[in-house]
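>>> Just a sequence and a predicted model for now, questions to come.
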Amino acid sequence: MTTTLADARVVTPEGVHDGWLTIEDGRITHVGRGAAPGPGHGLGGRYVVPGFVDIHNHGGAGGSFPTGDPDEAGRIAAMHARHGTTTLVASLVTATLDSLSRATSALADLCEDGVLAGIHFEGPYISKARCGAHDPALLREPSVPEFTGLLKAGRGHVRMITIAAELPGALDTIREAAANDVIAALGHSDAGYEQTIAGIEAGARVATHLYNAMPQLGHRDPGPIAALLEDGRVTVELVNDGVHVHPAMLRLAYRAAGPGRTALITDAMAAAGVGDGSYGLGPLRVDVVDGVARLADGPGAGSIAGSTLTMDAAFRRAVHELGLSLPEAAEVTSLTPARVLGLADRLGSVSTGRQADLVVLTEDLRVAGVMRRGAWITEP
């Protein structure tokens, strides 16, 4: 079956043009300019952008990936899909090894079913000094044997692990991750400039939510941020929700890293798509007030605890707050994170041969329709 989307403003890596595209067997087969050569689904001049790729997401729709509940995880993925996220990595938080292993095994089933694109361990190998919304009592020093045990539970679906480079055993664990095609990310870390460079040299290739949960830039003590921004091998995650990072600092990071090394993420937790209230994030409780999630109690009470962001909102903010063009916004929400996952040859852009993961946006960049693998999730 062939589907033609006509009368669209198509956002490609090369620019924005009035045109059309055809989809067959879940893939884009043609991207054309001007009027479609035959009848099609008219979009009324609305934008077509690639489906969003979120590589750091803890939950939404009232649910949380760390519980490992398959039904809950399915609801989370469905809610984010309605907001345009067609490729989603499930992020876990610090917990006991048994809890992590059980959740990983359960989520691996959803990866095999194509609901999720992988699993991300944010903890337990992170710094107590920079643990944020993680239970400090459950943090551990990195261990290669422990890590390989978690990999076995994931059955090939563990895609990323966040590690503090300064911890004993961190560099060996980063090397082990790289050897197993798992992305090592540096974050929740008290590392200095040189320690961060050592982590990159060991194989780390992502900065977990740059600026947050790490020492800040200093003109005599540059710290991890400078090391992560200046190394062309590192992709930096940014939470563009108006809470985690000031827009000026987001623009600074973007100018340093460029669209090819900037990946917008949600870092979403259970309240995303729902609203204010009290929620769980792993073993901790989080209060959400006016859309801002903070730890409710314990040593880190008041710390930011994830976000209520969805990727469509991150896309809008990229255009309206950061001044990105539509192709640039599509790159940082789709193509670059797809590249991080090694999937840029399959998805992440509106290009011939790519998977037909598409988001239809109105003039004010609101979601009007979502297609995944050639099938409408929400039909415009």
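It's in.
>>> only C-alpha atoms for contact and neighbour calcs from this point on.
Fine.
>>> residue ranges of the strands in the stretch 1-150 of the chain, please?
For the stretch 1-150 of the chain, the strands defined by DSSP state E, counting those that start in this stretch occupy 2-12, 15-24, 27-33, 41-42, 47-50, 52-57, 59-60, 63-64, 85-93, 118-122.
>>> Please tabulate those in JSON lines, including the columns distance to residue 356.
Rendered in JSON lines, the data for those read as follows (distance: least, CA to CA, whole Å):
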{"stretch": "strand 2-12", "distance to residue 356": "11"}
{"stretch": "strand 15-24", "distance to residue 356": "7"}
{"stretch": "strand 27-33", "distance to residue 356": "5"}
{"stretch": "strand 41-42", "distance to residue 356": "15"}
{"stretch": "strand 47-50", "distance to residue 356": "8"}
{"stretch": "strand 52-57", "distance to residue 356": "12"}
{"stretch": "strand 59-60", "distance to residue 356": "24"}
{"stretch": "strand 63-64", "distance to residue 356": "28"}
{"stretch": "strand 85-93", "distance to residue 356": "10"}
{"stretch": "strand 118-122", "distance to residue 356": "19"}
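>>> Dump these into CSV; add distance to residue 304 and mean neighbour count as well.
Formatted as CSV, the strands of the stretch 1-150 of the chain follow (distance: least, CA to CA, whole Å; neighbours: other CA atoms under 10 Å):
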stretch, distance to residue 304, mean neighbour count
strand 2-12, 34, 22
strand 15-24, 36, 19
strand 27-33, 40, 19
strand 41-42, 43, 14
strand 47-50, 30, 28
strand 52-57, 15, 29
strand 59-60, 15, 30
strand 63-64, 16, 26
strand 85-93, 14, 26
strand 118-122, 15, 26
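>>> before we go on, here's another structure to hold up against the first:
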Amino acid sequence: AGAVDNASVVINQGHIVNISTDSADIPRHARTLNAEGNLVLPGFIDLHVHGGHGYDVMDGTVEAVHELARHLATHGVTGFLATTVTASLDDTLAIASIVRQASAVPGPGAAILGMHIEGPYINPQRRGAQNPCCIRPPSIAEMERVIEASGNAVRLVTLAPEMPGAHDFIAYLRRRGIIASMGHSDATYEQALAALDVGVSHATHVFNAMRPFAHRDPGIIAAVLTDARPIAELIADGLHVHPGAARLLIKARGPAGVVLVSDAVRGAGLPYGCYRMGGQDIWTSENGARTADGHLAGSLLTLEVALRNVMTWTGLPLHQALAMVSLNQARELGLDSRKGSVEVGKDGDLVICSPTLQVLTTVVGGRVVSPDP
């Protein structure tokens, strides 16, 4: 669908009931938000976000998850997957339970659409900033317990498909309706294709924490660039991935094959300094979020900035680039009948942006959540 000029979007009981260019179609007693001169866009969905504004999913409190949701809403996010890092089983179970509790109570910001379990079933050689102490082979028995603790909220699991037992684990995830993603992986091209054959359908922060591309050893990256099956995450902050590489990915896969993610951490939205993540100190600056030895450790990115960056790098028009922060994510989560675009019948998840894509107002389920009502 394209843009509609000078239209009103009418939301009732949380759903879009009318989109009209006739002001007579606006109910007389409706609360109105004036978006004149601005853009009304579908709310953004972040499939990979750890923290922000001083909070982290791994803090293990309902307050932390809700405050993260509030922070995300200020940047146009209306739904997100609360994302864990590599941790002990006990810690992961505790976080899963917290996310379940946070989801059960209507929060102050973006909706919690489930969990993304990033690690611990990754390759130590490609761990990035993940804690090496807790990395272990995939375990169906463990994942059963995590899913149960979360109240069936696990939507996506990142793992290295070359690890022992990974193929059985991937098949298990698919049976449970959970997205299996390859990431933090040293898989060869052939191993990546084999993983796609058994059910992997997503790739975590492509180019980062994976075997680099070489013309005689093209690795996961070539599989993602040339195979239509995996949806590719991209951290478009200009630090994790060079703009030229980002253009390559989007050119190869098209906007429909890419999802922009923040992979943001606690320090996002706060002054530069030192913050804790996964049991270690993370330093933030204009060079991003980094460990003491200089390795990138998540980002300080927000999705409206990612969207602006990608449009600048690729020249894509807004209506094409927008799918990378909204419809593609909704489709992957099986929520595209309700979310991901501004259409009659869908949830009233909207973001009002200036023409330069500065977030002004965020609406979740017909309720203004940012700025604070």
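Noted; the coordinates are in hand. Since the structure is predicted, the reported quantities are computational estimates derived from the model, not experimental observations.
>>> about what we covered before: out of the strands of the stretch 1-150 of the first structure, nearest to residue 136 of the first structure?
strand 85-93 (11.4 Å; CA to CA).
>>> circling back to that earlier point, quick one: closest of the strands of the stretch 1-150 of the first structure to residue 282 of the first structure.
Comparing the strands of the stretch 1-150 of the first structure against residue 282 of the first structure with CA to CA, the closest turns out to be strand 85-93 (6.1 Å).
>>> The closest one aligns to what range in the second structure?
Using TM-score structural alignment, strand 85-93 of the first structure lines up with residues 77-85 of the second structure.
>>> likewise stretch 359-366 of the first structure?
Per the alignment by TM-score structural alignment, stretch 359-366 of the first structure matches residues 351-358 in the second structure.
>>> outside of that stretch, which residues touch it?
Contact with stretch 351-358 of the second structure is made by 35, 37-44, 76-77, 304, 308, 359-363, as judged by CA atoms under 8 Å, 6 or more residues apart in numbering.
>>> buried ones in it?
Buried residues in stretch 351-358 of the second structure, counted by 16 or more other CA atoms under 10 Å: 351-354, 357-358.
>>> can you check stretch 242-262 of the first structure too?
Those would be 244-245, 247, 250-251, 253-254, 256-262, for stretch 242-262 of the first structure by 16+ other CA under 10 Å.
>>> so residue 3 of the first structure makes contact with residue 20?
No - contact criterion CA atoms under 8 Å: residue 3 of the first structure and residue 20 do not qualify, at 10.6 Å.
>>> so what corresponds to residue 103 of the first structure in the second structure?
In the second structure, residue 103 of the first structure lands on residue 95 (TM-score structural alignment).
>>> what's its match in contact with, if anything?
Residue 95 of the second structure is in contact with 57-58, 60-61, 84, counting by CA under 8 Å, 6+ apart.
>>> What about those residues, which one has the most neighbours?
residue 57 (29 neighbours; other CA atoms under 10 Å).
>>> OK, contacts around the aligned partner of it in the first structure?
Matched by TM-score structural alignment, residue 57 of the second structure corresponds to residue 65 in the first structure. Residues near residue 65 of the first structure by CA under 8 Å, 6+ apart: 58-59, 72-73, 76, 90-92, 103.
>>> if we can go back for a sec, adding distance to residue 320 of the second structure, write the contacts of residue 95 of the second structure out as JSON lines.
Listed next are those as JSON lines, based on distance: CA to CA, whole Å:
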{"residue": "57", "distance to residue 320 of the second structure": "31"}
{"residue": "58", "distance to residue 320 of the second structure": "34"}
{"residue": "60", "distance to residue 320 of the second structure": "37"}
{"residue": "61", "distance to residue 320 of the second structure": "38"}
{"residue": "84", "distance to residue 320 of the second structure": "30"}
